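Trainee: give me a model of this one.
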Amino acid sequence: MTTGMPATTPAPMNPPGVLLDPYDYDFHEDPYPYYRRLRDEAPLYRNDELGFWALSRHSDVHQGFRNSTTLSNKFGVSLDPASRGPHAAKTMSFLAMDDPSHLRLRTLVSKGFTPRRIRELEPRVTQIATQHLDVLMERAADGTVDYVEEFAGKLPMDVISELMGVPVPDRDQVRAWADGVMHRDEGVTDVPPAAIEASLNLIVYYQEMVAERRKTPSDDLTTALLEAEIDGDRLTDDEVLGFMFLMVIAGNETTTKLLANAAFWGYQNPDQLAPLYDNLERIPLWVEETLRYDTSSQILARTVAGDLTLHDTTIPDGDVVLLLPGSAHRDERVFDRPDDFVIGREIGSKLLSFGSGAHFCLGAHLARMEARVALAELFKRIRGYEVDEANSVRVHSSNVRGFAHLPMTIHPR
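Mentor: Below is the predicted model:
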């Protein structure tokens, strides 16, 4: 794989002041002014220093997601150097594959990870949410409470552990490792040693769990994956492990960020949120507008396979192209008043938070169900809240957006 090669046609000159650095803390705090300039002035952007191109307009991002031949997933979907390469599928499963390998693995996984299994999980998700809310409300009674630490950061990983069959006593440790996989300190543009150690700990834990399920099957997703079979074809242990790890990264982190982003932007737009306290049926609309307005998954990488021509420029084979759904959702070419948070606006198939085409997120229905249940259970207990913006802390990541800490004051019903 080659990156940063000169284009066969001259690369467009970026206009002065137009910049995209996915590792910059100022960009993490508010990427949307950067995105606007990209869409307006450099719809095909080139960063020579970091060796990538970027697409920011909705039509280009949408087509990019649907182009799974010329824009390949085989080296992974992260810009981080340690995460990119032919090894990416070990931790990102079929998300880091092209067809036919992608289709085979996704089809087998789908035999265990079914919509029915997700539906049947909902009562248990409600129970887990209730348990964490009990603690949240108890601590909120003494003043400010960290919504991420006590609720949004706990529920998604516990739901994944429930789904996989991780014993309850192990879940705090598994959640801590999962958090360690994603954490980045300022200025770090690659996977740090602590994250690699956390990844290894998780993999070893899941290896032992898979070995145990081979001996003693259970009624969980891990067993369902081991038993999934199509015409004699089964998943290997490594393939099961890869999918379990993908769930930790893609399913845990993005849903945590979705729950916190929903709370933050709801607080910022009280007129939009007020009707939901007496009408919980509108909570899915709150979830959808959050996914559009400030999506967890902001940046996804692809690798050019063969030559690709966009905006009168030929991008050479092997170069990295970043797709920016976070920018696409603020494109005024597609959305009316895109910078306004409007619960109930028409979004439909224009939403790109879960991708599109062959790689559409297999866990989209799980994420939406979790968010709906979590926010509904919260609103059954409260009549309002205030976010302590001054002490809120954003997560620093090259591809996801959300909060590491979101302190708030809660008013119970």
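Trainee: alpha carbons only for contacts and neighbour counts from here, please
Mentor: Will do.
Trainee: all strands of the protein, in order?
Mentor: For the chain, the strands defined by DSSP state E cover 44-47, 52-55, 71-72, 145-146, 229-230, 233-234, 300-304, 308-310, 313-315, 320-323, 382-387, 393-394, 403-405, 407-412.
Trainee: distance to residue 353 added to the ones you listed, as CSV?
Mentor: Output for the strands of the chain, formatted as CSV (distance: least, C-alpha to C-alpha, whole Å):
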stretch, distance to residue 353
strand 44-47, 20
strand 52-55, 15
strand 71-72, 18
strand 145-146, 26
strand 229-230, 30
strand 233-234, 30
strand 300-304, 10
strand 308-310, 22
strand 313-315, 25
strand 320-323, 11
strand 382-387, 25
strand 393-394, 19
strand 403-405, 17
strand 407-412, 26
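Trainee: let's have those in CSV, adding mean neighbour count.
Mentor: Formatted as CSV, the strands of the chain follow (neighbours: other C-alpha atoms under 10 Å):
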stretch, mean neighbour count
strand 44-47, 21
strand 52-55, 23
strand 71-72, 25
strand 145-146, 22
strand 229-230, 14
strand 233-234, 14
strand 300-304, 25
strand 308-310, 12
strand 313-315, 19
strand 320-323, 26
strand 382-387, 16
strand 393-394, 15
strand 403-405, 22
strand 407-412, 19
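Trainee: which residue is the nearest non-sequential neighbour of residue 88?
Mentor: residue 76 (5.2 Å; C-alpha to C-alpha, 6 or more residues apart in numbering).
Trainee: tell me how far the one you found lies from residue 53.
Mentor: Look at residue 76 and residue 53: by C-alpha to C-alpha, to the nearest Å, they are 16 Å apart.
Trainee: dump the residue contacts of the residue nearest to residue 126 when sequence neighbours are not counted.
Mentor: Spatial nearest neighbour of residue 126, excluding adjacent residues (C-alpha to C-alpha, 6+ apart): residue 373 at 6.2 Å. The contact partners of residue 373, taken as C-alpha atoms under 8 Å, 6 or more residues apart in numbering, are 122, 125-126, 129.
Trainee: going through these, which ones are buried?
Mentor: 122, 125-126, 129 (16 or more other C-alpha atoms under 10 Å).
Trainee: residues in contact with the residue nearest the centre of the chain?
Mentor: Closest residue to the average C-alpha location of the chain: residue 254 at 3.3 Å, with C-alpha atoms, centre = their mean. Residue 254 sits next to 296-297, 400 when contact means C-alpha under 8 Å, 6+ apart.
Trainee: for residue 118, which of the strands of the chain is the nearest?
Mentor: In terms of C-alpha to C-alpha, the element of the strands of the chain nearest to residue 118 is strand 229-230, at 19.7 Å.
Trainee: for the comparison step, fold the sequence that follows:
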Amino acid sequence: MGCPVRRDADGGWTITGYPAGRALLRESATVQAGLGVETVDKMPASIRRPVLYRDGPEHREHRRQTARFFTPRRVDSYRGLMEHVADEQIARLRAAGTVDLADLSFKLAIDVTAAVIGLTESRPGIQRRLERFFPEKFGRPGFTSVNGIYWLFRQIANWSRIYFGDVRPAVRARRTERRDDLISHLLDEGCKNTEILGECLTFAAAGMVTTREFVVLVAWHMFTDDALRRKYLAAAEPERLGILHEIIRLEPVIGQLRRRTTAEVVLPGAVVPKDAVVRVQLCTANLDPDVAGAEPLDLCPGRDMPDGGLSFGDGAHKCPGSHVAIMETDIFLSKLLAVEGIQMVSRPRVTFKEDIATYELRGMRVSIAA
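Mentor: As a prediction, the model looks like this:
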């Protein structure tokens, strides 16, 4: 691991130790410095930023008011929906014979997250619209090249498709009659349609795209480790959830978070100056042997490290939907892996998005043996 807190040659700071990483993420004298904040900063000042890109009292108050959508009791109320969607995806597999697991897991994550947000009046094709908005390969929009112009207009078109196909129908329905979901809450706060679009896309990235990858990742572990798969299928739900938390500790979908300090910050082992960009390497911090214990590189269910370490972040910006993601993954995979004859036909293709330190798994095909 080396030094747990160090200053890099580019002037930024990197944290690889767990105590320092958690302390930085819990520090109030920091603001968001990653996950596309540079693009959001170019938005007109009159448009309210999505919650992911806000900090301070306004952010804390928003999180306090929306916490009810993600409490353990509320998450448990989505269980019936998760069961239904999981059964639908397994039925798709049975009908097709062989499918790309990422396709099934994305549909699962879309339907569950859409219910939490309130995107329940979408026109047909939401999965296709989201796949276009979050492609495997991104281009950089701009006016200085043909490729940049292409990606600029493609981005505008993708925003428009999701707005007219998903967000506007949901907003119209809730202006007529409020419901107990996020979009209704945003309307009560006086948000404009464009601001609601931004919040919905933020939750789509956090709740749909990352869950798609995690489901495939866990399935890959299970298909290549017979002992782990048997242990998982024989376990009660609390133990199964523990296995999922241990997997995400080892391989967090988002491997790095960045923050910028707004004042001098004192961390275990270092003092970080004001206006410093700090990279918290979650994937390394979770391997800190002082916290993870012995053999931190091994997959050891039952490890005394709560909720997957820092894999869902920490502090004010900790992922509010972590319990949703873990539960829907467990419900889907406990059903899928129990199907008689289920097998992996091809391993996934692994790619990385360095700008947001995440991985993508595509092409993992599963089938049911005759």
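Trainee: so what number do they get for TM-score?
Mentor: The TM-score (TM-score structural alignment, normalised by the length of the second structure) is 0.82; 359 aligned residues with a C-alpha RMSD of 3.5 Å.
Trainee: alignment lookup: the residue nearest to residue 126 of the first structure to the second structure.
Mentor: Alignment note (TM-score structural alignment): residue 373 of the first structure maps to residue 331 of the second structure.
Trainee: ok, its match to residue 98 of the second structure distance?
Mentor: Counting by C-alpha to C-alpha, the gap from residue 331 of the second structure to residue 98 of the second structure is 21 Å.
Trainee: now residue 231 of the second structure
Mentor: Note on residue 231 of the second structure: its distance to residue 98 of the second structure, by C-alpha to C-alpha, is 25 Å.
Trainee: same question, residue 214 of the second structure
Mentor: For residue 214 of the second structure, the distance to residue 98 of the second structure equals 20 Å [C-alpha to C-alpha].
Trainee: ok so, going back, looking at the second structure, name the residue matched to the residue nearest to the centre of the first structure.
Mentor: Per TM-score structural alignment, residue 254 of the first structure is aligned with residue 210.
Trainee: and residue 138 of the first structure, by the same measure?
Mentor: Under the alignment (TM-score structural alignment), residue 138 of the first structure pairs with residue 95 in the second structure.
Trainee: how many neighbouring residues does that match have?
Mentor: Residue 95 of the second structure has 10 neighbouring residues, counting by other C-alpha atoms under 10 Å.
Trainee: please apply the same query to residue 11 of the second structure.
Mentor: Residues near residue 11 of the second structure, counting by other C-alpha under 10 Å: 10.
Trainee: let me see the contact set for it.
Mentor: When contacts are counted by C-alpha under 8 Å, 6+ apart, residue 11 of the second structure touches residue 276.
Trainee: before we move on, the earlier item: helices - which of the buried ones among the contacts of residue 373 of the first structure land there?
Mentor: Cross-referencing those against helices under DSSP state H gives 122, 125-126, 129.
Trainee: how about those in a markdown table, adding distance to residue 172 of the first structure?
Mentor: Putting those into a markdown table (distance: C-alpha to C-alpha, whole Å) gives the following:
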| residue | distance to residue 172 of the first structure |
| --- | --- |
| 122 | 21 |
| 125 | 16 |
| 126 | 19 |
| 129 | 15 |
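Trainee: quick check: the residue nearest to residue 227 of the first structure when sequence neighbours are not counted vs residue 62 of the first structure, distance?
Mentor: Closest residue to residue 227 of the first structure apart from its sequence neighbours, by C-alpha to C-alpha, 6+ apart: residue 234 at 7.4 Å. In this structure, residue 234 of the first structure and residue 62 of the first structure are 33 Å apart, going by C-alpha to C-alpha.
Trainee: alignment lookup: residue 96 of the first structure to the second structure.
Mentor: Aligned by TM-score structural alignment, residue 96 of the first structure pairs with residue 53 of the second structure.
Trainee: actually residue 82 of the first structure, not the one I wrote
Mentor: In the second structure, the residue matched to residue 82 of the first structure (TM-score structural alignment) is residue 39.
Trainee: and if you look at residue 345 of the first structure?
Mentor: That one, residue 345 of the first structure, aligns with residue 303 by TM-score structural alignment.
Trainee: all helices for the stretch 1-150 of the first structure, in order.
Mentor: Secondary structure of the stretch 1-150 of the first structure by DSSP state H, counting those that start in this stretch: the helices cover 25-29, 32-41, 58-66, 89-92, 101-112, 115-140, 147.
Trainee: quick one: contacts of stretch 107-120 of the first structure?
Mentor: Under the criterion C-alpha under 8 Å, 6+ apart, residues 221, 224-225, 228-230, 234-235, 243, 365-366 lie in contact with stretch 107-120 of the first structure.
Trainee: coming back round to it: out of the strands of the first structure, which gets nearest to residue 334 of the first structure?
Mentor: Closest approach to residue 334 of the first structure among the strands of the first structure is made by strand 52-55 (15.2 Å; C-alpha to C-alpha).
Trainee: the closest one vs the second structure, average offset?
Mentor: Here the mean offset of strand 52-55 of the first structure against the second structure after fitting is 2.5 Å, by mean C-alpha distance after the TM-score superposition for the first structure.
Trainee: residues contacting that strand, please?
Mentor: Outside strand 52-55 of the first structure, the residues that reach it (C-alpha under 8 Å, 6+ apart) are 3-4, 43-47, 61, 319-324.
Trainee: ok, 7 Å please
Mentor: For strand 52-55 of the first structure, contacts defined as C-alpha atoms under 7 Å, 6 or more residues apart in numbering pick out 4, 43-47, 61, 319-324.
Trainee: pull the distance from that strand to the chain's centre.
Mentor: Relative to its chain's centre, strand 52-55 of the first structure lies at 19 Å (C-alpha atoms, centre = their mean, to the nearest Å).
Trainee: what does stretch 326-344 of the second structure give?
Mentor: For stretch 326-344 of the second structure, the distance from its own C-alpha centre to the chain's C-alpha centre is 20 Å (C-alpha atoms, centre = their mean).
Trainee: now do stretch 326-346 of the first structure
Mentor: 19 Å.
Trainee: cool, and stretch 223-235 of the second structure?
Mentor: With C-alpha atoms, centre = their mean, you get 25 Å for stretch 223-235 of the second structure.
Trainee: in the first structure, what range does it match?
Mentor: Mapping stretch 223-235 of the second structure onto the first structure (TM-score structural alignment) gives residues 267-279.
Trainee: pull the number of nearby residues for residue 249 of the first structure.
Mentor: If you count neighbours by other C-alpha under 10 Å, residue 249 of the first structure ends up with 18.
Trainee: list the residues that contact it.
Mentor: By C-alpha under 7 Å, 6+ apart, no residues touch residue 249 of the first structure.
Trainee: now do residue 243 of the second structure
Mentor: residue 301.
Trainee: swap in 8 Å and give it another go.
Mentor: Residues near residue 243 of the second structure by C-alpha under 8 Å, 6+ apart: 232, 300-302.
Trainee: fine by me, we can end here.
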